[in-house]
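Undergrad: Sequence plus predicted model, see below.
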Amino acid sequence: MIESKKELISEKEWIKHINSLKTSKKTTKTELKKQIINAVKKRIPKKRFGIFFSGGVDSSLIALICKQLKADFICYAVGLENAADIEAARKAAKLLNVKLRFKIFDLKEMEKIIKSTTEIVGPDVMKVGVGSVVYAAAELAKKDKIKVFFSGLGSEEIFAGYERHVAVDDVNKECWKGLKDMYQRDFLRDYLIARSLGIDILTPFLDSDLIKTAMQIPGKEKLNKDYKKLILRKIAEEIGLAKEISWRPKKAAQYGSKFDRAILRLARRNGFKYKRNYLMKFFPLGALVSSGKDSVYAMYKMIKQGYKINCIISMKSKNPDSFMFHTPGIEMVKLQSKAFG
């Protein structure tokens, strides 16, 4: 439902779709387990595919189901030296007896990955941190000619895997809100990376039937004082996932891979105090200005928010009387450019 004919649906369509899945019906753990397996099964492609693999419950459960269904796949893990996700992925792959390819990146390699990711998704630190993991894993898979990948995206929202789920009274209400927020936070990032690299990302935890079923589970069954995603971990064990994998604590991709640490180290090495300022050097911005108050104020607001404007862009019509262009103000733009430095 995220894509229609390979194009990302609009945010309005996504929110409408999520609202349509709400129901007052109740379900069982058995039905939820069935829907999890089916959500993976229906997406398995005919050709060999990849799994973005961290050794956590989400990606490991996907790998286990794919193995049980005798699918042809390779797991991929990336990170810096001593990254928690690399170690967890190696242990999980051994327990599952699945093929794993992993790569440990140095800072020189990371700068290229970070630069490429920033050019695709923009200079947002969180988006670059998470997106770099996807980008690096997809690049690692190139030699295997893998272009389709399973991702665990969505599990945190439907099974209450974030700290914010602990802090609210109505867990499922927060889950619904999180699902809607995924469009801006996750979909745009992953869609842009996928389109840039020519890959497809499959998200079984965002299957419509699975969302509907998972959201019929009471919030109190999704977490307790010790664990988040409680019911998913129990189901994972029932399906056959080892206990040490099923109950491994969640670590966000950018932290488990240490890619966020790489951004910080590179920022400091390049003389930047903040990670965002470092990323901005890979994302030159121009401001389209007509000399009028609206475009000048918009540029001013961008500067106040910390964006560096590299140049001012204006258009001069061949027809000086055109109503489509603010031709009389073109000379003023030159003066405004000097004033802004």
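TA: Received the coordinates, thanks.
Undergrad: For the rest of this, base every contact and every neighbour count on C-alpha atoms.
TA: Fine.
Undergrad: Do a quick rundown of the helices in the stretch 101-250 of the chain.
TA: 107-121, 125-140, 155-158, 163-166, 171-182, 188-197, 208-214, 230-239, 243-246 (DSSP state H, counting those that start in this stretch).
Undergrad: Quick one: list the elements packing against the fifth one.
TA: What that stands for is helix 171-182. Judged by 3 or more CA pairs under 8 Å, 6 or more residues apart in numbering; DSSP states H and E, helix 171-182 is in contact with helix 11-20, helix 155-158, helix 163-166.
Undergrad: now, of those helices, which is deepest in the fold?
TA: Highest mean neighbour count of these: helix 155-158, a mean of 24 (counted as mean count of other CA atoms under 10 Å).
Undergrad: burial count for I309?
TA: For I309, the neighbour count with other CA atoms under 10 Å is 17.
Undergrad: again, but for K273
TA: Neighbour number of K273 under other CA under 10 Å is 12.
Undergrad: Contact partners for it?
TA: A267 (CA atoms under 8 Å, 6 or more residues apart in numbering).
Undergrad: Same question for R268.
TA: Counted by CA under 8 Å, 6+ apart, R268 has contacts Y274.
Undergrad: how many neighbours does V121 have?
TA: For V121, using other CA under 10 Å, the count is 19.
Undergrad: just the one 3 residues further on next, same as before
TA: When neighbours are defined as other CA under 10 Å, D124 has 14 of them.
Undergrad: try this one side by side with the last:
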Amino acid sequence: MVGIVGIYRTRIAASPYSSLRRMSDAMEHRGKQRLTLSGTDLHERFALDIRSPVTQDFYAKHKGRQTLVVCGWNVRQDIIDRLLGTQVPLTDNDGASRTQGLSDALILRTNESGLLLSRFGHSTSPIYYQSWEEGLAFSTERKALWRIGLSKPIELEPGQTLHVDAHQPQPTIRTQERTYPGVNKSRSKEELLASLRSRLRDCFNCLHSAENVGVLFSGGVDSSLAALLAKYVCRNVTLFTACGKGSHDEEFVCEAAQALEMELKVVPFDKDRVWGVLPELIYAIETTRQMDVEIALPLFVAACAARASGDRILISGQGPDELFAGYARHARLFAEMGEDALDEELRSEIQETHRVNIGRDERAIGYNGLSAFFPYLNSQFVSEALEVPSRWKISPSGIPERKVIFRELAIKMGLPETLASGPKKATQYSSGSQKILSKAVSEKVKIQRDIVSLKPDRIVQLVLDKIGIELGMPIPSMPNAELSIDLDTAHEFAQKIGETSRRQ
């Protein structure tokens, strides 16, 4: 995804260039192509810097004193031209927005009237903002705001628009609730499967003829179907799996890749590699939360390998578990509370996954200069999936009992039945990242007497927080625990960040 940083000045006398440069330096990983606009290019209160990889997931146009940036995978070029010339953006409820790809987009527009940041309801592109004495700063990553001393960035939620009027002192936020269709019990299973198949094909068609594409591969039905569909429309598709030696994934993915007849690169990691990459990973995903680190670890290592292989796009299979009832808790809820309760739970979970999972995964991938592609979170596919009644997602007596209709969809689209029906553990367990992180911490940390009674997971969290503090990340208050930690790797990476921030 494109990297965007910008400043709106409440005081004309305040120069934005020093702050803008430091923010942009923090986004260097987003790409070498750079567009900087300020002064006569924009309204005098604005300064904007855009870093971009060479991919097709964003569009930027500058005309006169107007600038338009659209982050999204399936936005038609004629719509970009029309948006540049209009004063009022399409809303997420606009009937045209879905077919034109805007319901998945993040739109930034500046002109003489001010700044408009619109994050439509299904956008996987996050953006953050915070006010301070010079005005308002915004960025697609929090680390750029941290770089200029802003420690409490606010995320613009899906469905929200941030409006900065050039003639008003304070920005305003307008919120529009994401809308989903209700469950459609009048359509047959065959009709719903046909619609799901059509929507998913359309989604992958926006990658038509793309070259050097990677797929985060676990061997489960989600990533296997994504790999197969990418193979149909892209050139030079490679599967990437990062896992610990002897983990569940190591053998499983090799058999799955052979069944798909696709190239697979297995990237092993051990406790030394994990400890070495930990500071950069934490900085990339912008959190020290243990579960996030465990989940992002194999993604980050795989993305490093994809970058080294020359790939530009990395496909993630995130989404079907929330859309089609893939967790054990879904089967329990269906059995205890019934179909309607599960329908409502899935609707809630798909909204939550944008906040909890997608931003983390996108940053782990984007830090390596790659564009992340989440096909199952395309707005039209999500809407179709939520129309499917839960009774076709859960089969209490079936094997497997969860994601039933999605597995049928995968088979209809050409996935071998062995892959469509195979079981799959959560990433942090199947890849071995949880155990290896724990081992890495236990070897690098000397536990003092005052924390010897703490549970191992709590000690791991304390260590991750210590690393985050070393990197200058704003960390909530933590217990006054004495830890003797080998922080040489964190020191080295912190020094590297510091050198970048001082670069002129």
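TA: Arrived safely, thanks for sending. Keep in mind that what you see is a predicted model, and the values were worked out from it rather than measured.
Undergrad: Overlay the chains and give the TM-score.
TA: TM-score for the superposed chains, counting by TM-score structural alignment, normalised by the length of the first structure: 0.78, backed by 297 aligned residues with a CA RMSD of 2.8 Å.
Undergrad: just to revisit the earlier point, make TSV out of the helices and strands packed on helix 171-182 of the first structure and add distance to I74 of the first structure.
TA: Formatted as TSV, these follow (distance: least, CA to CA, whole Å):
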stretch	distance to I74 of the first structure
helix 11-20	31
helix 155-158	21
helix 163-166	31
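Undergrad: Which stretch of the first structure is stretch 245-258 of the second structure matched to in the alignment?
TA: Stretch 245-258 of the second structure lines up with residues 81-94 of the first structure when matched by TM-score structural alignment.
Undergrad: buried residues in that stretch?
TA: Residues of stretch 81-94 of the first structure classed as buried: A83, A84, D85, I86, E87, A88, A89, R90, A92, A93 (neighbour count, 16 or more other CA atoms under 10 Å).
Undergrad: Give me the subset of the residues you listed that lies in helices.
TA: Applying DSSP state H to those, the entries found in helices are A84, D85, I86, E87, A88, A89, R90, A92, A93.
Undergrad: doesn't V57 make contact with the fifth one?
TA: No. Proximity of A88 of the first structure to V57 does not meet the contact threshold set by CA atoms under 8 Å, at 10.6 Å.
Undergrad: so L241 of the first structure makes contact with I62?
TA: No. Here L241 of the first structure does not reach I62: they are 10.1 Å apart, not a contact under CA under 8 Å.
Undergrad: Give me the nearest residue to I303 of the first structure, chain neighbours excluded.
TA: Nearest non-adjacent residue to I303 of the first structure, counting by CA to CA, 6 or more residues apart in numbering: I309, 7.0 Å away.
Undergrad: and that neighbour, what is it in contact with?
TA: Listed by CA under 8 Å, 6+ apart, the contact set of I309 of the first structure reads P284, L285, G286, A287, M299, I303.
Undergrad: Sort out for me which of those are in strands.
TA: L285, G286, A287 (DSSP state E).
Undergrad: Generate TSV for those residues, with distance to I9 of the first structure and neighbour count as supplementary columns.
TA: Putting these into TSV (distance: CA to CA, whole Å; neighbours: other CA atoms under 10 Å) gives the following:
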residue	distance to I9 of the first structure	neighbour count
L285	27	15
G286	28	13
A287	28	17
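Undergrad: what's the closest of these to K42 of the first structure?
TA: Nearest to K42 of the first structure, judged by CA to CA, of these is L285 at 42.3 Å.
Undergrad: ok, so what distance separates that closest one from G306 of the first structure?
TA: 12 Å (CA to CA, to the nearest Å).
Undergrad: for the equivalent of D190 of the first structure over in the second structure, what are its contacts?
TA: Aligning on TM-score structural alignment places D190 of the first structure opposite D361 in the second structure. Residues near D361 of the second structure by CA under 8 Å, 6+ apart: I285, A296, L299.
Undergrad: rerun that using 7 Å as the cut-off
TA: Taking CA atoms under 7 Å, 6 or more residues apart in numbering, we find D361 of the second structure in contact with A296.
Undergrad: ditto for F374 of the second structure
TA: Going by CA under 7 Å, 6+ apart, the list of residues near F374 of the second structure reads I315, S316, G317, Q318.
Undergrad: Quick one: map S60 of the first structure onto the second structure.
TA: So, by TM-score structural alignment, S60 of the first structure is matched to S224.
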